[in-house]
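> Sequence and computational prediction follow.
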Amino acid sequence: MTQVKNNQVVLRNYVTGFPKESDMNIVESVITLKLPQGSNDVLLKNLYLSCDPYMRALMSNMEDLEGFQTYTPGSPLTGYGVSKVLESEHQDYKKGDLVWGITKWEEFSFIPSSLIHFKIEHTDVPLSYYTGILVSLNTGMPGMTAYAGFFELGSPKKGENVFVSAASGAVGQLVGQFAKLAGCYVVGSAGSKEKVDLLKNKLGFDEAFNYKEESDLNTTLKSYFPEGIDIYFENVGGKTLDAVLTNMRVHGRIPVCGMISQYNLTQPEGVTNLANLILKQVCMEGFMVTAFYHLYPKFLEFILPHIREGKVVYVEDIAEGLENGPAALVGLYSGRNFGKQVVVVAHD
């Protein structure tokens, strides 16, 4: 039996407010790379780990999280990732298979086979894409989230005006590109000049602005959308949502994907312009991507050709090494990442 070093990212204690790197420790443990006799687990070598906003909630001592298990202080974080099977007695997985599912933030993991969601079949695209654009199930799946939220709830029509907040993030960057494929005019907001340049010069947005430099978001939105907004893809909430509500067109749609500006506040910001939902007959609808899982085959049929032909670009912020995982995860909540945040544990 082979014993090897197994570095882990461990939660020190429950978190209040903004998470810090010091809330997590890098712990060196030892693991035996052999399944115990009769085990139903699968032995994995972890390759790519996904950093996702929902992980912040799992750091808190909360009870009801829609079926998610909060983290346990002193134990490794868990999340979605791409792994390679080293040993398995499950009929669906064999040594060498590449899989996607829930794993631990460590180099090697024993994982119940039930936590593996699927075997990766399409390997002609980067494996790291399976932490984001090509993920099929549950939270932390930017591709399906963008696709379902924009096309199913947004119901875009050619020529419509689309605004995307957190537009350089894992979901927003895709919504903007989908909007262009649908023949829409699209504007994105982001938190730095570099991100604005990324949106306009690489991702094909018609316009973009740095919300941190705008003192009056209402006026800013009116300048980009003099005729109003047909679809607002909501990722941030707070003041941005309040300003958008006054700039929506009649029968506009607001798919509510997230409100990342509110997650770490002890007192969430109020929204004062909700009457516009009535006056302009706007449909504002929150959604969970799990309700649209049945569309995954249709989504793959849509997205894979666009990726292969370079018509959809997917920007990733790669953190090399498990030791850089805490900084990568914490950076999500201050907008430090450019695109989908991924931690590389090992290259296949």
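That came through fine. Numbers count the residues shown, from 1 in each chain.
> Could you use CA atoms for every contact and neighbour count after this?
Fine.
> Let me know whether my guess that S83 is in a strand holds.
Yes - under DSSP: H, G, I helix; E, B strand; the rest coil, S83 falls within a strand.
> gap between it and K212?
With distances taken as CA to CA, to the nearest Å, S83 is found 38 Å from K212.
> out of those two, which sits in the busier spot?
S83 (31 against 12; other CA atoms under 10 Å).
> Skipping its backbone neighbours, what lies nearest the more buried one in space?
Nearest residue to S83 in three dimensions, chain neighbours excluded: N46, at 4.3 Å (CA to CA, 6 or more residues apart in numbering).
> Cross-check the contact I'm expecting between that neighbour and I111.
No - using CA atoms under 8 Å, N46 is not in contact with I111; the gap is 10.9 Å.
> which neighbours do these two share?
Taking CA atoms under 8 Å, 6 or more residues apart in numbering as the criterion, N46 and I111 both touch T103.
> So which of the two has more stuff around it?
N46 (26 against 17).
> The more buried one in helix, strand or coil?
Here N46 is recorded as strand under three-state DSSP.
> residues in contact with N25?
Listed by CA under 8 Å, 6+ apart, the contact set of N25 reads 8-12.
> Next up, the contacts around the residue nearest to S83.
With contact taken as CA under 8 Å, 6+ apart, N46 is in contact with 81-84, 103, 106-109, 345-346.
> mind checking how far it is from M24?
19 Å.
> and what of K180?
In terms of CA to CA, K180 sits 40 Å off from M24.
> So for the longest helix that the chain contains, what gets flagged as buried?
When the chain is parsed with DSSP state H, its longest helix is helix 296-308. By 16 or more other CA atoms under 10 Å, the buried positions in helix 296-308 come out as 296, 299-300, 303-304.
> what does stretch 156-170 give?
156, 160-170.
> Tell me how many other residues crowd the closest residue in space to M248 that isn't next to it in sequence.
The shortest distance from M248 to any non-neighbouring residue, by CA to CA, 6+ apart, is to I229 (4.6 Å). Close neighbours of I229, defined as other CA under 10 Å, add up to 28.
> ok, and here's another one to check against it:
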Amino acid sequence: MPETNRQIVLDQLPQGRLAPEHFRLTEGARPTAGEGEALVRTRYISLDAANRAWMQGATYRSALAAGQVMAGGALAEVVEANGGDLAPGDLVFADTGWQDYAVLPANRLSKLPKLEPMTHLLSVYGVAGLTAYFGLLECGRPKAGETVVVSAAAGSVGSIVGQIAKLKGCRVVGVAGGEEKGRWLVDELGFDAAVDYKAGNLRQQFREALPNGIDVYFDNVGGEVFEACLFAMNNFGRIACCGAVSQYDGAAPQHGPRGVPGLIVTKRLTLRGFIVSDFDDQRDQALKDLQQWVAEGRLKVQEDVIDGFEKLPEALVGLLHGENRGKRMVKVA
């Protein structure tokens, strides 16, 4: 086991778009666990648009500051445990940050099942899958025959949202960037149609793809796509607000969607923001359903695994530019 601990530090807060130059690779001594603590070694580090949002200010976690180890969750292996019910070799999901090793309170870590491929613990059985499940079913509450639209549909959460909506008997339209992703959504994942936000004229594309309007919109991006969907919503439509990736990287938008108060009132819309931990008490049932759908071949899992700790900065920048299909993660060890 290496005696050193590689770390990637957020060297400076970006004022515009994030670039690999905003990070710095450092190396220190491997930490040791004290009483009530566990030493874990990262195996796969999760990459999410939220990584960028944490640089802008406090969200559901504290804001990142220049000089700190870059924050992020990881699938990690227990090396040493001085408390709790953990043993060396156990797998956990932990807020390790971008480093080889981390020391964390043992009683805050829960043992994960060992399954193959273990990467599914970060994707369909991890935050991405659970976010899709709860955001759609608890916040969107789709009914068979309704039309569901999901933005960032080729991403880790959106690709699962669309498939679950199909399982529930809905017509599903995905919004993604580029014809290739659109074809993948329709031909491989079973979406009914795809809208290419990079092609422009969103409202015209929506009129063609959504002749009966939108009943449920799962929003991952905010901005122009959110605005176009808002105007296409049917009466009593529901919007699950998961993220706003279009506003994370770069200058702040000059205005929000116009006419929102009137639209919400006249269409009697429900908008609900959420994070996955809101539904911790329903986690077991969600995992049972997700595992069953995957085993039956009704839910396809797409993962984008990049090999190499040092590639984390460029991998996150690439995710923000829409390079990935499905869940992006970096293999560390």
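Here it is on my side, so go on. As the structure is a computational prediction, the values presented were derived from the model and not from experiment.
> Alignment lookup: the residue nearest to S83 of structure 1 to structure 2.
Under the alignment by TM-score structural alignment, N46 of structure 1 pairs with T42 in structure 2.
> hmm, who's touching stretch 80-96 of structure 2?
Contacts of stretch 80-96 of structure 2 (CA under 8 Å, 6+ apart): 33-40, 42, 71-79, 102-104, 106-107, 109-114, 122.
> again but with stretch 268-282 of structure 2, I slipped
127, 130-131, 134-135, 139, 235-242, 263-264.
> what's the answer for stretch 136-144 of structure 2, then?
For stretch 136-144 of structure 2, contacts defined as CA under 8 Å, 6+ apart pick out 148, 161, 165, 168-170, 215-218, 238-240, 272.
> let's go with 6 Å and repeat that
168-170, 216, 238, 240 (CA atoms under 6 Å, 6 or more residues apart in numbering).
> how about the strands of the stretch 51-200 of structure 1, start to end?
Ranges of strands in the stretch 51-200 of structure 1, per DSSP state E, counting those that start in this stretch, are 78-88, 98-104, 108-112, 116-119, 161-164, 185-190.
> Let me have those strands in CSV, adding distance to L127 of structure 1 as columns.
As requested, the strands of the stretch 51-200 of structure 1 are exported to CSV (distance: least, CA to CA, whole Å):
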stretch, distance to L127 of structure 1
strand 78-88, 7
strand 98-104, 9
strand 108-112, 18
strand 116-119, 12
strand 161-164, 27
strand 185-190, 27
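> buried set for stretch 266-280 of structure 2?
Buried-residue list, stretch 266-280 of structure 2, by 16+ other CA under 10 Å: 269-270, 274, 276.
> Just the ones of the residues you listed in helices?
Counting by DSSP H, the buried residues of stretch 266-280 of structure 2 contribute nothing to helices.
> Next step: those restricted to strands.
T270 (DSSP state E).
> conserved subset of the contacts of N25 of structure 1 in structure 2?
For the contacts of N25 of structure 1, the contacts that are reproduced in structure 2, applying both residues aligned by TM-score structural alignment, their matches' CA atoms under 8 Å, are 9-12.
> Now render those as a markdown table, adding neighbour count, secondary structure and distance to L332 of structure 1.
Formatted as a markdown table, the kept ones among the contacts of N25 of structure 1 follow (neighbours: other CA atoms under 10 Å; DSSP: H, G, I helix; E, B strand; the rest coil; distance: CA to CA, whole Å):
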| residue | neighbour count | secondary structure | distance to L332 of structure 1 |
| --- | --- | --- | --- |
| V9 | 24 | strand | 17 |
| V10 | 23 | strand | 18 |
| L11 | 22 | strand | 17 |
| R12 | 17 | coil | 19 |
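> Now flag whichever of those is closest to V244 of structure 1.
L11 (37.4 Å; CA to CA).
> residues contacting that closest one?
By CA under 6 Å, 6+ apart, the neighbours of L11 of structure 1 are 24, 73-74.
> out of the residues you listed, which is most surrounded?
The most neighbours of any of those, using other CA under 10 Å, belong to M24, which has 24 neighbours.
> Surely that residue and N13 touch.
No - M24 of structure 1 lies out of contact with N13 (CA atoms under 6 Å); the separation is 8.0 Å.
> Okay, helices next: where are they in structure 1?
According to DSSP H, the helices that structure 1 contains are 55-58, 142-147, 172-181, 193-201, 217-224, 238-245, 275-279, 296-308, 325-331.
> after superposition, how close is the fourth one to structure 2?
Pointing back at helix 193-201 of structure 1 there. Here helix 193-201 of structure 1, set against structure 2 after superposition, deviates by a mean of 1.7 Å using mean CA distance after the TM-score superposition for structure 1.
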